[in-house]
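*Asks:* sequence unknown, structure follows:
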């Protein structure tokens, strides 16, 4: 790259300041802070990389394609944020470490409001294919006090690596919610998580292929826990031994969230007496909530 003259640098710097100054009258202080910082960082990127006009055009086309493929069932912008680590960084910033509280991780693009209430011991699988999995544990605060009546939202992909919303036939499987009992305990049936690729048939998939990155997510079960006086926890459970724990495409794996899966032979009695044909598994997951900010 040729040396950039002092005159050229001055011209570029002057433009940055003109753009930043244009936001001086922004009524809301936080909005002003955000747009000014965005402007400075964006221009710094453009100047550092010496972006060409053709590259700028390709970037605009890419973002346009991300917008076009996004609809009420698919959020490609969240997917883009995920694979760039922006989602995980935002979560890390906004869920500061607190004592022994369970760590948070990415929300993901497949959460849906209005999941069925399955109740304690219910089956969130809802007919989704997969090995039956018994999940149980407790929800406490950081002092060890049981959190009674905490709402636990669960969602996951099936054995084929697909969430219900990816089928396009209005099925509701692999999701549900329940509440902890008077001792902060919970238990439910699901299916054993399996690894799957994030949707890679769109512009985000093209980005991953262009950068020789895998679209695979490590096996996981989504959990969101809400309780009065506590910080809402959005987290995952990752089965140990998964081949993608060190290369999760959205950087969502945290060591503290990896759990052992206890495989059961077909003749092993289930905790609630459910009759299971074939093998099944169980995991124990104790969740600790930080106090509300």
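*Replies:* Now that the structure is in, tell me what you want to look at. These numbers were taken from a predicted model, which means no experiment stands behind them.
*Asks:* can we go C-alpha only for contacts and neighbour counts from here?
*Replies:* Noted.
*Asks:* the closest residue to residue 281 other than its chain neighbours: what secondary structure?
*Replies:* In this structure, residue 281 finds its nearest non-sequential neighbour in residue 263, 4.4 Å apart by CA to CA, 6 or more residues apart in numbering. What DSSP: H, G, I helix; E, B strand; the rest coil gives for residue 263 is strand.
*Asks:* tally of neighbours for residue 263?
*Replies:* As a burial measure, residue 263 scores 14 neighbours (other CA atoms under 10 Å).
*Asks:* mind listing what it touches?
*Replies:* Residue 263 makes contact with 279-282 under the criterion CA atoms under 8 Å, 6 or more residues apart in numbering.
*Asks:* against residue 51, how distant is residue 186?
*Replies:* 53 Å (CA to CA, to the nearest Å).
*Asks:* those two - which one has more neighbours?
*Replies:* The residue with more neighbours, out of residue 186 and residue 51, is residue 186; 25 against 11, by other CA under 10 Å.
*Asks:* which of the contacts of residue 263 lies closest to residue 20?
*Replies:* Relative to residue 20, the closest of the contacts of residue 263 is residue 282; by CA to CA it sits at 55.4 Å.
*Asks:* can I take it that that closest one is in a helix?
*Replies:* No: counting by three-state DSSP, residue 282 is not found in a helix; it is strand.
*Asks:* does it touch residue 137 like I think?
*Replies:* No: counting by CA atoms under 8 Å, residue 282 does not reach residue 137; the two are 10.9 Å apart.
*Asks:* this is the other structure I want to compare:
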């Protein structure tokens, strides 16, 4: 009978190296490196916290409940990433912008359905029960060159702080959403309502986490944008309503001063008539500045 060496006894001082080594034959070098980093930092956190078995089981139950809360229109893991500041960190790492480019911020948990294609100037408000607001803007390169044919994906909460997927019995699908294409001058425009500040969903594990840590769940009022153009790096960003509550304590750490915009009352009968709005009306403007993709323009 051929003998074999007994495995080495593992304890709290040696299990980390063994776990890292178990991934040594991972074919993908990036995956191998990421797993090694993850295991080492996770083990370090466990050593520092020294959780009881009961506490570890609670952590597993929390993650299980987070997964169970996810569906086609709700992404609880994204929400968890948001409130831990991880989403903001990832966005900032991946969008170290050159001077003048629009700053990126979090995608958020409500970009779960496809925005309907809309014509320039069309309303994204399918209900029409609040004071309308005109949003104008343009997409340009960092040197100021307009980007015609750029895509501008827009989504927002309504004046009561709800997205369409949160109140499907009240808000028709696509309310607060639109996919626009810029004109020859890189401009876009649409009408909507001034969004309200709102609480992120608190009826799941993330809400219970906020309650247990005495954190509020509120986000300041904002409109989401994703701008894309050929030869340029897409940007995921917001504009925040300048006088909104919670600008200084956003629950998902997404506010940047460069993204705060005035939504001001405008008294301009001719412009109101041109856009089919009552006068006066609310108005906000944004310029979305995109960086060239790496290697773009190099011949």
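*Replies:* Cool, the structure landed. Computed from a predicted model, the values in this text were never measured in an experiment.
*Asks:* distance of residue 209 of structure 2 relative to residue 216 of structure 2?
*Replies:* 10 Å.
*Asks:* longest single strand anywhere in structure 1?
*Replies:* strand 132-141 (DSSP state E).
*Asks:* what's the mean deviation for it versus structure 2?
*Replies:* For strand 132-141 of structure 1, the mean deviation from structure 2 after alignment is 1.0 Å (mean CA distance after the TM-score superposition for structure 1).
*Asks:* what packs against that strand?
*Replies:* Helices and strands touching strand 132-141 of structure 1, by 3 or more CA pairs under 8 Å, 6 or more residues apart in numbering; DSSP states H and E, are strand 185-191, strand 280-284, strand 287-289.
*Asks:* please redo it, this time with the cut-off set to 10 Å
*Replies:* With contacts defined as 3 or more CA pairs under 10 Å, 6 or more residues apart in numbering; DSSP states H and E, strand 132-141 of structure 1 has these neighbours: strand 185-191, strand 262-264, strand 280-284, strand 287-289.
*Asks:* turn those strands into CSV, columns for distance to residue 142 of structure 1.
*Replies:* Below are these laid out as CSV (distance: least, CA to CA, whole Å):
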stretch, distance to residue 142 of structure 1
strand 185-191, 15
strand 262-264, 27
strand 280-284, 18
strand 287-289, 6
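*Asks:* overlap in contacts of residue 209 and residue 216 of structure 2?
*Replies:* Here residue 209 of structure 2 and residue 216 share the contacting residues residue 202, scored by CA atoms under 10 Å, 6 or more residues apart in numbering.
*Asks:* for the most centrally placed residue in structure 1, give its distance to residue 69 of structure 1.
*Replies:* Nearest to the mean C-alpha position of structure 1, by CA atoms, centre = their mean, lies residue 106 at 2.4 Å. Distance of residue 106 of structure 1 to residue 69 of structure 1, computed by CA to CA: 21 Å.
*Asks:* return the mean post-superposition distance for the top helix by length along structure 1 against structure 2.
*Replies:* Using DSSP state H, we find that the single longest helix of structure 1 is helix 29-49. Helix 29-49 of structure 1: mean distance to aligned residues in structure 2 after superposition is 0.5 Å, counting by mean CA distance after the TM-score superposition for structure 1.
*Asks:* right, and the residue nearest to the centre of structure 1 touches residue 92 too?
*Replies:* Yes: using CA atoms under 10 Å, residue 106 of structure 1 is in contact with residue 92, at 9.3 Å.
*Asks:* tell me where structure 2 has helices.
*Replies:* Using DSSP H, helices in structure 2 cover 15-21, 29-49, 53-68, 76-83, 86-94, 205-212, 269-274.
*Asks:* which one of these lies closest to residue 125 of structure 2?
*Replies:* Of the helices of structure 2, nearest to residue 125 of structure 2 by CA to CA is helix 269-274, at 16.7 Å.
*Asks:* chain center to that closest one: distance?
*Replies:* 34 Å (CA atoms, centre = their mean, to the nearest Å).
*Asks:* cool, stretch 82-102 of structure 1 as well?
*Replies:* On CA atoms, centre = their mean, the centre of stretch 82-102 of structure 1 falls 10 Å from the chain's centre.
*Asks:* for stretch 147-167 of structure 1, same thing?
*Replies:* 12 Å.
*Asks:* with stretch 218-225 of structure 2 instead?
*Replies:* 10 Å.
*Asks:* where does that stretch end up in structure 1?
*Replies:* Alignment of stretch 218-225 of structure 2 against structure 1: residues 216-223, by TM-score structural alignment.
*Asks:* now the end-to-end length of that stretch.
*Replies:* Stretch 216-223 of structure 1: ends 20 Å apart by CA to CA.
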